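S.K.: With the sequence up front, the predicted model follows.
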Amino acid sequence: MRTIIILLSVVVLWSCSSPTGASQVTPAPDQQLLQWAKTQPAPNSLQPFFDFIATQSADSTQRQYWQSLFLAQVLNQEKGWEAYSAVVDVSTVALLDFKLGKHNPHRALYADALQHYYTTRQLRYAADFTAVDTNGNAIQLSAFGDKVIYIDTWASWCGPCMQQLPYLHALAEHYADQPDFLILTVSFDRSFEAWKRALSKQAAYPNIFPVYVEGGMDSDYGSLFSISSIPSYALLGRSREVIDMSAPKPGVDSLKLVIEGVLGKP
């Protein structure tokens, strides 16, 4: 009897200390995906990791759920997916959606984000980028926090850009008393010095923040924001939420209505 009690005690202790016991925590699906993503090479497309997910389970329903969740995380630019978000393109996204099937029971995970992407050709949140300010210091778009931002991409050599300047200044004056609104002017001038000379001839406004991007349309910014001509305008909501990547020119009355609607959001 004593021997039996000792053996039972050993079994209980072993089960409590076993790494496969009930105390082991299974990662949440989104965390599991991130763990797998960290083991993969730097992404140059969404397809390789989408295909990799399919190798992780023999259960087709579970694979479909993971793949749908992956697409949702990328299109919404959830934390940790920046590298994958940077390689999103229309044809790949459409192909992955097609592969998941129109009767995919998990499509609701990414349907809204997908429609937003198709409408704006951007993700739900504008990609962060780095430019330089008038002092030559690097500054990122994310530094502006929760402000509503109207972006004017221009250059001093661009005639149509300069024609819009009075309207841009009028827009700045209209929102002079609105601390949550900022106009970000992104210059594609041929050099930092040329940009500074152009600025010296313009009036300065507290709610206009000028920055310079080297490389113009060939820059990371030009690529991320799909800029093929200037002037180009975009409107971002709080925390870089994409409102309109092809926003109206600064003198268009409808622009103010949209801005005021965005400013009214909590």
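M.R.: Okay, I see it.
S.K.: hey, let's count contacts and neighbours off CA atoms from now on
M.R.: Fine.
S.K.: in the stretch 151-266 of the chain, which spans are strands?
M.R.: Remark: strands assigned in the stretch 151-266 of the chain by DSSP state E, counting those that start in this stretch are 181-187, 208-212, 232-236, 242-244.
S.K.: Let's have these in a markdown table, adding mean neighbour count and distance to Q31.
M.R.: Formatted as a markdown table, the strands of the stretch 151-266 of the chain follow (neighbours: other CA atoms under 10 Å; distance: least, CA to CA, whole Å):
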| stretch | mean neighbour count | distance to Q31 |
| --- | --- | --- |
| strand 181-187 | 22 | 35 |
| strand 208-212 | 22 | 37 |
| strand 232-236 | 22 | 29 |
| strand 242-244 | 21 | 26 |
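S.K.: Identify whichever of these lies nearest to W154.
M.R.: Closest to W154 of the strands of the stretch 151-266 of the chain is strand 181-187 (CA to CA; 5.1 Å).
S.K.: between that closest one and strand 208-212, how big is the angle?
M.R.: For strand 181-187 against strand 208-212, the angle by axes from the mean of the first three to the mean of the last three CA atoms, to 10 degrees is 30 degrees.
S.K.: Dump the strands of the stretch 151-266 of the chain to CSV, plus distance to C16.
M.R.: As requested, the strands of the stretch 151-266 of the chain are exported to CSV (distance: least, CA to CA, whole Å):
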stretch, distance to C16
strand 181-187, 58
strand 208-212, 60
strand 232-236, 53
strand 242-244, 51
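S.K.: let's bring in a second one:
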Amino acid sequence: MNIQHIQQFQSYIRKRRAENRRDLPWRKTTDPYKIWISETMLCQTQVSRVITYYNDWLRKFPTVEKLAQATTSDVLSAWSGLGYNSRGLRVLQAAKDIVARGSFPTTYVDLVTLPGVGDYVASAILAFAYGQNVAVIDTNIRRILIHQFSLDEKISLQELKEIALKVLPHGYATEWYNALMDYGALELTAKKTGIRPLTRQGKFEGSRRQVRAWIVKTIINSQGGIINYEDIQQRFPDRDDLQSIVDDLVNEKIIEINDGKLFICNM
């Protein structure tokens, strides 16, 4: 990879960006709270679905302070449909941590100490909220780099990060990564390249995720916010893993159970 190759790549991506620019609501802000929410929602959820959830979320919780004051039920209700209720719970926990600290973290080291914030989300916040020259690797960017530079699909994340930093036009992190993501989503797709993502979400219908989602949603929508364990057995009579699913929700502090009655575990 030489300088000329990098410059040609940068020029091409900028050109494609001019022709394929997605108008997404989280691209109209540099508020780290809003960037964090959008990136967390986008994890394994299609962009088209996230747009509605993102806008609805900000109407309910416009600031991290408002979110920190919310109940677990309020947050899980707003998160319902995005999958992984535990992710929504960690967002609430992180909001409380941020408010307790007095300000939103501005460094990678501090960001990854927040519940639910891993390498990708932390890096995305730094790039999109603060414009920092960091390596951001999502499934689209990974695919583009592998295809563009003929890399082995088994390349490590650290090696990809090093390449991402080499091709990043310093000072333009936000524009650059948005351009790469648009190019990967709209043109250089997995179908076109044959490059498979590292992880693929399993089928929802019939999965443990479906049962978990049903339990949480049913509790939230029930009168009094309580359901009986028998309600779950009646809804899923052929499953033999219901107790372990309930145990997982209890261990994750999403629900509590007392004498066969299930309810949301408020923080």
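M.R.: Thanks, I have the structure now. This one's a predicted model, so the numbers in the text were calculated from it and none came from an experiment.
S.K.: Drop the TM-score for these two in here.
M.R.: Remark: TM-score between the superposed chains equals 0.19 [TM-score structural alignment, normalised by the length of structure 1]; 91 aligned residues with a CA RMSD of 6.4 Å.
S.K.: returning to what we had before: among the strands of the stretch 151-266 of structure 1, which comes closest to D30 of structure 1?
M.R.: Of all the strands of the stretch 151-266 of structure 1, strand 242-244 sits nearest to D30 of structure 1, with 23.5 Å by CA to CA.
S.K.: still on that earlier bit, which stretch among the strands of the stretch 151-266 of structure 1 comes nearest I6 of structure 1?
M.R.: It's strand 242-244; of the strands of the stretch 151-266 of structure 1, that one is closest to I6 of structure 1 (CA to CA) at 66.3 Å.
S.K.: tell me what the closest one is packed against?
M.R.: strand 232-236 (3 or more CA pairs under 8 Å, 6 or more residues apart in numbering; DSSP states H and E).
S.K.: and the angle for the strand it packs on with strand 181-187?
M.R.: 150 degrees.
S.K.: Compare the strands of the stretch 151-266 of structure 1 and report which one is nearest to W66 of structure 1.
M.R.: Using CA to CA, the strands of the stretch 151-266 of structure 1 put strand 242-244 closest to W66 of structure 1, at 25.8 Å.
S.K.: Quick one: closest of the strands of the stretch 151-266 of structure 1 to Q32 of structure 1.
M.R.: Checked against CA to CA, the stretch from the strands of the stretch 151-266 of structure 1 lying closest is strand 242-244, at 28.0 Å.
S.K.: re the thing from before, out of the strands of the stretch 151-266 of structure 1, flag the one nearest P160 of structure 1.
M.R.: strand 232-236 (10.3 Å).
S.K.: And that closest one, what does it pack against?
M.R.: Against strand 232-236 of structure 1 (3+ CA pairs under 8 Å, 6+ apart) you get strand 148-154, strand 242-244.
S.K.: what about the closest residue in space to L263 of structure 1 that isn't next to it in sequence, neighbour count?
M.R.: Closest residue to L263 of structure 1 apart from its sequence neighbours, by CA to CA, 6 or more residues apart in numbering: V148 at 6.8 Å. The burial count assigned to V148 of structure 1 is 24, neighbours taken as other CA atoms under 10 Å.
S.K.: Correct me if wrong: V148 of structure 1 contacts L184.
M.R.: No. Applying CA atoms under 8 Å as the test, V148 of structure 1 and L184 come out as separate, 10.1 Å apart.
S.K.: And the helices in the stretch 51-200 of structure 2, which stretches?
M.R.: Counting by DSSP state H, counting those that start in this stretch, the stretch 51-200 of structure 2 has these helices, from start to end: 64-68, 72-79, 85-101, 108-111, 119-128, 139-148, 157-167, 173-186, 190-193.
S.K.: right, I mislabeled it, should have said structure 1
M.R.: 2-17, 29-38, 47-54, 60-75, 82-85, 90-100, 111-120, 159-163, 165-174, 192-200, 220-224, 253-263 (DSSP state H).
S.K.: tell me the most buried of those?
M.R.: helix 60-75 (a mean of 21; mean count of other CA atoms under 10 Å).
S.K.: Show me what that one is packed against.
M.R.: Helix 60-75 of structure 1 sits against helix 29-38, helix 47-54, helix 82-85, helix 90-100, helix 111-120, with contacts defined as 3+ CA pairs under 8 Å, 6+ apart.
S.K.: how close does the residue lying closest to F128 of structure 2 once chain neighbours are set aside sit to L126 of structure 2?
M.R.: Spatially, and ignoring its direct neighbours in sequence, F128 of structure 2 is nearest to T174 (5.0 Å; CA to CA, 6+ apart). T174 of structure 2 sits at a distance of 9 Å from L126 of structure 2 (criterion: CA to CA, to the nearest Å).
S.K.: shared neighbours of those two, anything?
M.R.: Shared contacts of T174 of structure 2 and L126, defined by CA atoms under 8 Å, 6 or more residues apart in numbering, are absent.
S.K.: residues contacting L114 of structure 1?
M.R.: L114 of structure 1 neighbours (CA under 8 Å, 6+ apart): L75.
S.K.: distance of it from S223 of structure 1?
M.R.: Distance, L114 of structure 1 to S223 of structure 1, using CA to CA: 20 Å.
S.K.: What of Y118 of structure 1?
M.R.: As for Y118 of structure 1, its distance to S223 of structure 1 is 17 Å (criterion: CA to CA).
S.K.: Same question for S85 of structure 1.
M.R.: 13 Å.
S.K.: V186 of structure 1 now?
M.R.: Applying CA to CA, the value for V186 of structure 1 to S223 of structure 1 is 14 Å.
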